[in-house]
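Asks: no sequence on this one, just coordinates:
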């Protein structure tokens, strides 16, 4: 490994000869588990993350299909691919997804037939992911375990890798880029005592919202495109190196008017504005405005070819939480949901610029739109289904009726509402 790769300051492998590696990848024609896995790893090192995921997913499919190539048991190969997939997500900045995959690999490696080297890899990679999130105590414990395993095995190169990881541990979490530091300082205060608990967002210094990674980059791109198109958006304070900093808009989300409304104090954040429109009315009016933007102006694609491919990847990689399914889908597995989505796929003849995750949590008081990372051209029912479900579950049937009235739809298509609500189970 040392002849082909070296480690950067974050303990990630990078190729010594990227041009040579690219040529080798271009000439490759994988047709078995080993080939798809190796090519996937090399694509990751070249920064071609989507292609890397495609190849590693194919390797995982071959394992699940029972293909054999003499490279260890099926469970051992599955664990190795989980680690590799975790690396791809971590390298592109999605550390949360990487942690899920690494933890699964660690748990499985502890339970299957003892393979100390495989366990040490799983443990070390999980330790790095935790270090990048600033969870240093957990990271030290895991890296110390990896070091113990590797010393027992006697592999000098792996021992050195873990030693360096322990030395560099205090450099985590990943430093913020200069543009962000100029606004929040070198040691900002992160708070988790706030309403925004989803979407990988952190409240910083009491005045900013921060996201980082490829999802933050996607959201920044869409925010920039939406500006000037009649939609109220939060102010972008800064964006650099896939770190997005939004200025706090000084308003709570419409979700705050949900179940807690009846018990709220008169001046509580969840109290209904005295003379303002209802949640359903605000959401319907705003969505009608968004859906009126000409489709041919939108460069982002959220149609079923794209979303079903994303859903398939999430199912294959085990990233779908079936316990979070709606009540009427609790008896289904993610695989069954995906099969049904494919079998019942509707025509897409009514395309709009869709938000992709349109709920009351993603609209602030004052009709300010949030979390636009999934925005793209899609059937209008992608948004209508999620909004109707959210309003019905967390507000009232009256708010659902107000939503459709404000949107201007008298008789929504129940079949399409059901289909896009089912699709959301896999996201």
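Replies: Yep, it's here. Everything numeric in this text was worked out from a predicted model, so none of it was measured.

Asks: CA only for contacts and neighbour counts going forward, please
Replies: Fine.

Asks: Which residue, other than its chain neighbours, is closest to residue 344?
Replies: Of all residues not flanking residue 344 in the chain, residue 419 sits nearest, at 7.7 Å (Cα to Cα, 6 or more residues apart in numbering).

Asks: Find the helix or strand that that neighbour is a member of.
Replies: Using DSSP states H and E, residue 419 maps to helix 414-424.

Asks: Give the other helices and strands that that helix contacts.
Replies: Applying 3 or more Cα pairs under 8 Å, 6 or more residues apart in numbering; DSSP states H and E, one finds that helix 414-424 contacts helix 334-343, helix 381-394.

Asks: what sits against the closest residue to residue 391 other than its chain neighbours?
Replies: Nearest non-adjacent residue to residue 391, counting by Cα to Cα, 6+ apart: residue 400, 5.7 Å away. Applying Cα atoms under 8 Å, 6 or more residues apart in numbering, we find residue 400 in contact with 280, 388, 391-392.

Asks: let's bring in a second one:
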């Protein structure tokens, strides 16, 4: 089962891989996130060339041999989605014997789980809902080369897992899903409007409830109970208990 609380800001010393040091040069390197599979994200900050202002980049790092984290696939999804929505621009990607990395340009806004927004959970939940609706409406299903459907995801499960999952509900609306629409992956401007999306490694075509179920569930992890109504209202949909339950089970089992 997936344990969301393991995705967090790293505590204590974090070894910076040589590839990340090389990408940073003389700029400062700060570890900012460790995901549930052990992948690390670093912020690189320093003066922008010729401007005298601070510039930020982010580098994802995955140790060699780690399964379930495909940075090459994420880079391809970012390149495709970037023609339609605000997502990070890929600056560089590579691999060596120790691991793989993906460097992207920083986007405006703060993560929806930045302390500023944790202190304003109702506003953050609305921004996450509005941002997800905008993403679903903007990305063209007919042109998307990636899939994330329930059938293919459930096929990866054990026989026991498929029994626990149950029958796949009828499709409500096919969209290009984010693939990990948890609250931290929406960015929010200081005025409370969403400003972009990050971490699109699983982006693909699926029923929109695959995203809606997980995004709404993540509100409880990050803000506490009581904010799903704001999320669904901002998205513009009435909660569907059957589909929510199914796609939350799938998320936990997948």
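Replies: Everything's here; your move. This one's a predicted model, so the numbers in the text were calculated from it and none came from an experiment.

Asks: TM-score of the superposed pair?
Replies: The TM-score (TM-score structural alignment, normalised by the length of the second structure) is 0.71; 213 aligned residues with a Cα RMSD of 3.1 Å.

Asks: if we can go back for a sec, from the contacts of residue 400 of the first structure, which would you call buried?
Replies: 280, 388, 391 (16 or more other Cα atoms under 10 Å).

Asks: Identify the residue of the second structure aligned to the last one.
Replies: For residue 391 of the first structure, the aligned residue in the second structure is residue 219 (criterion: TM-score structural alignment).

Asks: Which strand or helix spans residue 176 of the second structure?
Replies: Element membership for residue 176 of the second structure, per DSSP H and E: strand 174-177.

Asks: Show me how far the next helix or strand after that strand is from its chain's centre.
Replies: Note on strand 174-177 of the second structure: by DSSP H and E, the next helix or strand toward the C-terminus is strand 186-188. Here strand 186-188 of the second structure is found 10 Å from its chain centre; the criterion is Cα atoms, centre = their mean, to the nearest Å.

Asks: re the thing from before, okay, the angle between the helix holding residue 419 of the first structure and helix 381-394?
Replies: Here helix 414-424 of the first structure points in a direction 80 degrees away from that of helix 381-394 (axes from the mean of the first three to the mean of the last three Cα atoms, to 10 degrees).

Asks: Let me know whether my guess that residue 162 of the first structure is in a strand holds.
Replies: No - according to DSSP: H, G, I helix; E, B strand; the rest coil, residue 162 of the first structure belongs to no strand; its state is helix.

Asks: what helix or strand is residue 133 of the second structure on?
Replies: Going by DSSP H and E, residue 133 of the second structure is in helix 121-138.

Asks: Please say which position in the second structure the residue nearest to residue 391 of the first structure maps to.
Replies: Counting by TM-score structural alignment, residue 400 of the first structure lines up with residue 228 in the second structure.

Asks: how much space between that match and residue 246 of the second structure?
Replies: 17 Å (Cα to Cα, to the nearest Å).

Asks: With residue 42 of the second structure instead?
Replies: 34 Å.

Asks: Then residue 169 of the second structure?
Replies: 8 Å.

Asks: Comparing the two, which residue is more hemmed in?
Replies: residue 246 (20 against 13; other Cα atoms under 10 Å).

Asks: Trace the more buried one over to the first structure, please.
Replies: Checking TM-score structural alignment: residue 246 of the second structure goes with residue 419.

Asks: Next, the contact list for its match, please.
Replies: Contacts of residue 419 of the first structure (Cα under 8 Å, 6+ apart): 341, 344-345.

Asks: lining up those with the second structure, which overlap?
Replies: Retained in the second structure (both residues aligned by TM-score structural alignment, their matches' Cα atoms under 8 Å) from these: 341, 345.

Asks: Among the contacts of residue 419 of the first structure, which one has the most neighbours?
Replies: Counting by other Cα under 10 Å, top hit in the contacts of residue 419 of the first structure: residue 341 with 18 neighbours.

Asks: Near the spatially closest residue to that residue that is not a sequence neighbour, how many other residues are there?
Replies: Of all residues not flanking residue 341 of the first structure in the chain, residue 423 sits nearest, at 6.8 Å (Cα to Cα, 6+ apart). When neighbours are defined as other Cα under 10 Å, residue 423 of the first structure has 22 of them.

Asks: Residue 142 of the second structure looks like it's in a strand, true?
Replies: No - assessed with three-state DSSP, residue 142 of the second structure is helix; it does not lie in a strand.

Asks: Now check the first structure for the residue matching it.
Replies: So, by TM-score structural alignment, residue 142 of the second structure is matched to residue 296.

Asks: ok, now how distant is its match from residue 90 of the first structure?
Replies: From residue 296 of the first structure across to residue 90 of the first structure, the span is 34 Å (Cα to Cα).

Asks: These two: which has the busier surroundings?
Replies: residue 90 (21 against 9).

Asks: in a helix, that's where that one is, yeah?
Replies: Yes - Residue 90 of the first structure: assigned to a helix according to three-state DSSP.

Asks: That one: what's it in contact with?
Replies: Per Cα under 8 Å, 6+ apart, neighbours of residue 90 of the first structure: 97-98, 129.

Asks: at 6 Å what do you get?
Replies: Residue 90 of the first structure sits next to residue 98 when contact means Cα atoms under 6 Å, 6 or more residues apart in numbering.

Asks: ok, it to residue 64 of the first structure distance?
Replies: 24 Å.

Asks: now do residue 209 of the first structure
Replies: 41 Å.

Asks: again with residue 407 of the first structure
Replies: In terms of Cα to Cα, residue 407 of the first structure sits 45 Å off from residue 64 of the first structure.
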